[in-house]
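Student: Sequence first, predicted coordinates after that:
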Amino acid sequence: MEFAFTEEQLMIRDSAERFLAQASDSSAVRAGMARVDDYDPALWQRIAQELYWPALMVPEAYGGMGLGFVELAVLQEQCGRFLLGSPLFATACLATPALLLADNPPLQAHWLGAIAAGDTRATLAWGAGMDADSVRITARAEAGGYVLDGLCAQVLDGALADLLIVATREPGSQGEHGISLFALPADTPGIIRNALPTLDQTRRLARVELHGVRAADAQLLGVVGQGWPLLRDVLSIAAIGLAAEQTGGAQQVLDLTLAYVAERKQFNRPIASFQAIKHRCADMMLQVECARSAFWYAACVAGERLAVEGDPALASELLAAAATAKLHASETFFHCAAESIQLHGGVGFTWEYDPHLYFKRARAGEQWLGTPAWHAERLAAQLLEQRP
């Protein structure tokens, strides 16, 4: 397929790059890592209420910009380049797609409007894996609603979000059956949230427990017990968003390496002139370009799935595209980050240089929203099922 950016997409990319180069440079990233309570509130206010990034995919009817997932992927690639620490990914790539695909107009109007206005940070709590069995929170039907019990061990921005979209299952159900999604204000009685230490200090995870939490029918995102197709597609879309971010990180760590080898001298010449260094840098660039091609195709598929006229039959294509994008992007980012440390030599793993920041982000992201091995197995199984 032929893919070219529109003028609007180029403007989003260039403006995001200019902003993040200043607001999320190395010193800002390190200052954010030192914070133990929250992301930088001033930075988030600028992102949410001046740049309107959380409103990017929210329909204009709810106060948003009415753009698509491709535009969000443009933004996510730049966020990955500069290791942005903010609730943007959880809000825009996890919660917003879930609300957009939900069959509950009043719920959509309320929460999407709040996200677009920059008043609400949101996230999705479902479990640790990409399959239906990872959903462990139970939703027991009672008169007038449901009672939710259980825990999610690792929820992105779970301790900071104002809205939790919680995936649950009927007691005794297994696999893809009996799954429902509820939109719960974070201050709902019975919800306990505890921040967790993380390998990647630019991201914040939390343990979220639900003890006798009451939810009403009006808080359901779709039909009770039939929420797996929605959750499956949301996780695939989020994996594509993460792939865009990882590709941006891989590109940036390649750029850092190229700059370093061009100025580092050995035997009175820059080490960039050595053939072995050239080969390793060329290999990094090739992998980055392959990952970029994979995630842009996947972003186009995700955009079609999220469109108002989107065809649910796209689900199969979305699964394959997401698996391909996440597989390539995770492996590429980790490879480039590891190579960057090696090519920086003795200073590559020191605190003063930045490669270790990207290495931590690459390792943590590799395990999140499906490992490369898991996505390879899913992609292989899907291809085998399509054989005549």
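Tutor: Looks like it arrived, so ask away. Residues are numbered from 1 along each chain as shown.

Student: Only C-alpha atoms from now on, for both contacts and neighbour counts.
Tutor: Noted.

Student: quick one: Ala215 from Trp44, how far?
Tutor: 30 Å (C-alpha to C-alpha, to the nearest Å).

Student: same question, His335
Tutor: As defined by C-alpha to C-alpha, His335 lies at a distance of 31 Å from Trp44.

Student: How about Thr123?
Tutor: In terms of C-alpha to C-alpha, Thr123 sits 15 Å off from Trp44.

Student: isn't there a helix covering Phe3?
Tutor: No. Using DSSP: H, G, I helix; E, B strand; the rest coil, the secondary structure at Phe3 is coil, not a helix.

Student: helix or strand right after whatever helix or strand Ala16 lives in?
Tutor: For Ala16, the host element (DSSP states H and E) is helix 7-23. Using DSSP H and E, the next helix or strand after helix 7-23 towards the C-terminus is helix 26-34.

Student: who has more neighbours, Thr123 and Trp44?
Tutor: Thr123 (30 against 19; other C-alpha atoms under 10 Å).

Student: Distance from the helix or strand that one falls within to the middle of the chain?
Tutor: Applying DSSP H and E as the criterion places Thr123 in strand 122-125. Once both centres are worked out by C-alpha atoms, centre = their mean, to the nearest Å, strand 122-125 turns out to sit 11 Å from its chain's centre.

Student: returning to that earlier point: quick one: list the elements packing against the helix holding Ala16.
Tutor: On a contact count with 3 or more C-alpha pairs under 8 Å, 6 or more residues apart in numbering; DSSP states H and E, helix 7-23 meets helix 69-81.

Student: alright, now check it against this:
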Amino acid sequence: MSTSPMKQASTTQPDLLYSEAEDELRAAVRALLGDRTDLQATLAGMESGNPYDPALWQSLAADMGAAGLLVPEKLGGQGASHREAAVVLEELGRAMTPAPYLTSSVIATETLLALSGQTGPGGAAAVELLADTAAGRTVTVLAVPLSAAPGDELPTGPAVTAVADARIADVLLVARPDGLYAVRRADAELTPQLALDLTRPLATIATGDDTPGTRLADTATAGAAVRRGRLAGAGLLASEQLGIAEWCLEETVRYTRERHQFNRPVGSFQALKHRMARLWLEVVNARAAARNAADALANGSDDVALSVSVAQAFCSRVAVHAAEECVQLHAGIGMTWEHPAHLYLKRAKADELALGTPGRHKEVLADLVDLPAPR
């Protein structure tokens, strides 16, 4: 497998096709999720406030090794790249699997990778935590709002709101005025928050200066590391959004073939065929944007920030549109709690706000190409 992450700038042409190894990884992840993911169980878990399946996470993160895809082998990982991690996120999006992959295995892992090159105790602590995270022994979550864009400043107050997957984290990466600390979740005060997407719960994390923790980096180093983590998260979130859109389109096509009205499949009506054809074109374009972002991250392209913002600005809207069409074209049943369409719509809407809104990424694009956005 290729080595990971954003090490040196590359000017090679992007490769948007899936490799044989990536197809094999997809098949393995899809088989695992097909055997172990039950949307009805997910609904039941949401009602109880705990949608996570620890056994499934163990199988995916540790047994399959997916948690360490972005981590070089010498640091205890698989030595793969963002392209392979993108495939995992596509499948997690398709199956609507509640798992801390984006938060722990991408955002926190990339942050720790950026800190692992330091000399001194902070770098050593980062390397040790990175190895545990890559092996699936530890779930590490960056304690920042899920909505924070890559370029946002780190929150250094006593409480941080809207932290995703904090409930099942073992370690939190907490920003303080003097740098970034690794804090055990058990030592922090966690207050659950009401979230639109109940498959990715949010919480407020409160810590004080006297909360035990290990200092990983100073303020400047921490800021650069967190920006790298959130940039990778935003780029690979597009692949999760692609998986959502693909499931919604495929499920809608299947349903409209089976559902009859006036003695004909409703999918044969021209108006519906046109809507699904337009959606198919959007999904194809979203796949190109998501793959380009993953490839740019994997190869350290000079245009990585541009590729990520293009992917987020486009894929966010496509995922929401696909989920809306899925609900509408399923008619009455699409509005019920028992049908999973609402899970995909809620995740799509929540993802649209995560790691920077489409509007925020369009502003970034305008700055990158020196074309000021209208005010």
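Tutor: Good, I have the coordinates. Here the structure is a predicted model, which means the values were calculated and not measured.

Student: Work out the TM-score between the chains.
Tutor: The TM-score (TM-score structural alignment, normalised by the length of the second structure) is 0.88; 353 aligned residues with a C-alpha RMSD of 2.1 Å.

Student: thinking again about what came up before, now find how far off-centre the helix holding Ala16 of the first structure is within its chain.
Tutor: Using C-alpha atoms, centre = their mean, the offset of helix 7-23 of the first structure from its chain centre is 19 Å.

Student: How about stretch 257-277 of the first structure?
Tutor: 35 Å.

Student: List of residues touching stretch 238-250 of the first structure?
Tutor: By C-alpha atoms under 8 Å, 6 or more residues apart in numbering, the residues outside stretch 238-250 of the first structure that reach it are 72-74, 76-83, 89, 93-94, 288, 291-292, 295-296, 298-299, 302, 322-323, 325-326, 329-330, 332-334, 336-337, 358, 362, 365, 369-370.

Student: name the element Gly241 of the first structure belongs to?
Tutor: Using DSSP H and E, Gly241 of the first structure falls within helix 228-263.

Student: The second structure: matching residues for that helix?
Tutor: With TM-score structural alignment applied, helix 228-263 of the first structure matches the range 223-258 in the second structure.

Student: Let me see the ranges of the helices in the second structure.
Tutor: 20-36, 39-48, 54-57, 82-95, 109-115, 121-134, 219-258, 270-299, 304-329, 331-334, 341-353, 358-368 (DSSP state H).

Student: okay if I get the ones you listed as CSV plus distance to Ala188 of the second structure?
Tutor: Below are the helices of the second structure laid out as CSV (distance: least, C-alpha to C-alpha, whole Å):
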stretch, distance to Ala188 of the second structure
helix 20-36, 32
helix 39-48, 23
helix 54-57, 21
helix 82-95, 29
helix 109-115, 20
helix 121-134, 18
helix 219-258, 20
helix 270-299, 33
helix 304-329, 32
helix 331-334, 40
helix 341-353, 25
helix 358-368, 31
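
Student: among the ones you listed, which is nearest Ala162 of the second structure?
Tutor: Proximity of the helices of the second structure to Ala162 of the second structure was assessed by C-alpha to C-alpha; the nearest stretch is helix 341-353, lying at 11.4 Å.

Student: Measure how far the closest one is from the centre of its chain, please.
Tutor: 13 Å.

Student: Could you list every helix and strand in contact with it?
Tutor: Looks like helix 341-353 of the second structure contacts helix 219-258, helix 304-329 (3+ C-alpha pairs under 8 Å, 6+ apart).

Student: Report the contact partners of the counterpart of Ala149 of the second structure in the first structure.
Tutor: The alignment partner of Ala149 of the second structure in the first structure, by TM-score structural alignment, is Met130. Each residue near Met130 of the first structure by C-alpha under 8 Å, 6+ apart is listed here: 232, 235, 369-370.

Student: Out of those residues, which is nearest to Ile115 of the first structure?
Tutor: Checking those against Ile115 of the first structure by C-alpha to C-alpha gives Leu235 as the nearest, at 19.3 Å.

Student: Any idea how many residues pack against Asp38 of the first structure?
Tutor: 17.

Student: so how far is Thr188 of the first structure from it?
Tutor: For Asp38 of the first structure, the distance to Thr188 of the first structure equals 20 Å [C-alpha to C-alpha].

Student: Leaving out the residues flanking it, which one is nearest to the aligned partner of Gln58 of the second structure in the first structure?
Tutor: Applying TM-score structural alignment, one finds that Gln58 of the second structure aligns to Gln45 in the first structure. Spatial nearest neighbour of Gln45 of the first structure, excluding adjacent residues (C-alpha to C-alpha, 6 or more residues apart in numbering): Gly118 at 7.6 Å.

Student: count of residues packed around the aligned residue in the second structure for Ser86 of the first structure?
Tutor: In the second structure, Ser86 of the first structure lines up with Ala99, judged by TM-score structural alignment. Ala99 of the second structure is flanked by 21 other residues according to other C-alpha under 10 Å.

Student: tell me the contacts of Tyr358 of the first structure?
Tutor: Counted by C-alpha under 8 Å, 6+ apart, Tyr358 of the first structure has contacts 83, 249, 253, 337.

Student: Return the residue of the second structure aligned against it.
Tutor: For Tyr358 of the first structure, the residue aligned by TM-score structural alignment is Tyr344.

Student: how big's the offset between the match of helix 228-263 of the first structure and the first structure?
Tutor: Taken against the first structure, stretch 223-258 of the second structure registers an average deviation of 1.0 Å after superposition, with mean C-alpha distance after the TM-score superposition for the first structure.

Student: what distance separates that stretch from the centre of its chain?
Tutor: 7 Å.

Student: how many neighbours does the aligned residue in the first structure for Ala296 of the second structure have?
Tutor: Structural alignment (TM-score structural alignment) places Ala296 of the second structure against Val301 in the first structure. Using other C-alpha under 10 Å, Val301 of the first structure has 24 neighbouring residues.

Student: for the one 4 residues further on, same thing?
Tutor: Neighbour count of Arg305 of the first structure, defined by other C-alpha under 10 Å: 23.

Student: Against Met285 of the first structure, how distant is it?
Tutor: Counting by C-alpha to C-alpha - Arg305 of the first structure and Met285 of the first structure are separated by 30 Å.

Student: Check which residues of the helix holding Gly241 of the first structure are buried.
Tutor: Buried residues in helix 228-263 of the first structure, counted by 16 or more other C-alpha atoms under 10 Å: 228, 230-254, 256-258, 260-261.

Student: need the contact list for the nearest residue to Thr219 of the second structure once chain neighbours are set aside.
Tutor: Excluding the flanking residues, the one nearest Thr219 of the second structure by C-alpha to C-alpha, 6+ apart is Gly179, at 4.1 Å. Counting by C-alpha under 8 Å, 6+ apart, Gly179 of the second structure touches 215-222.
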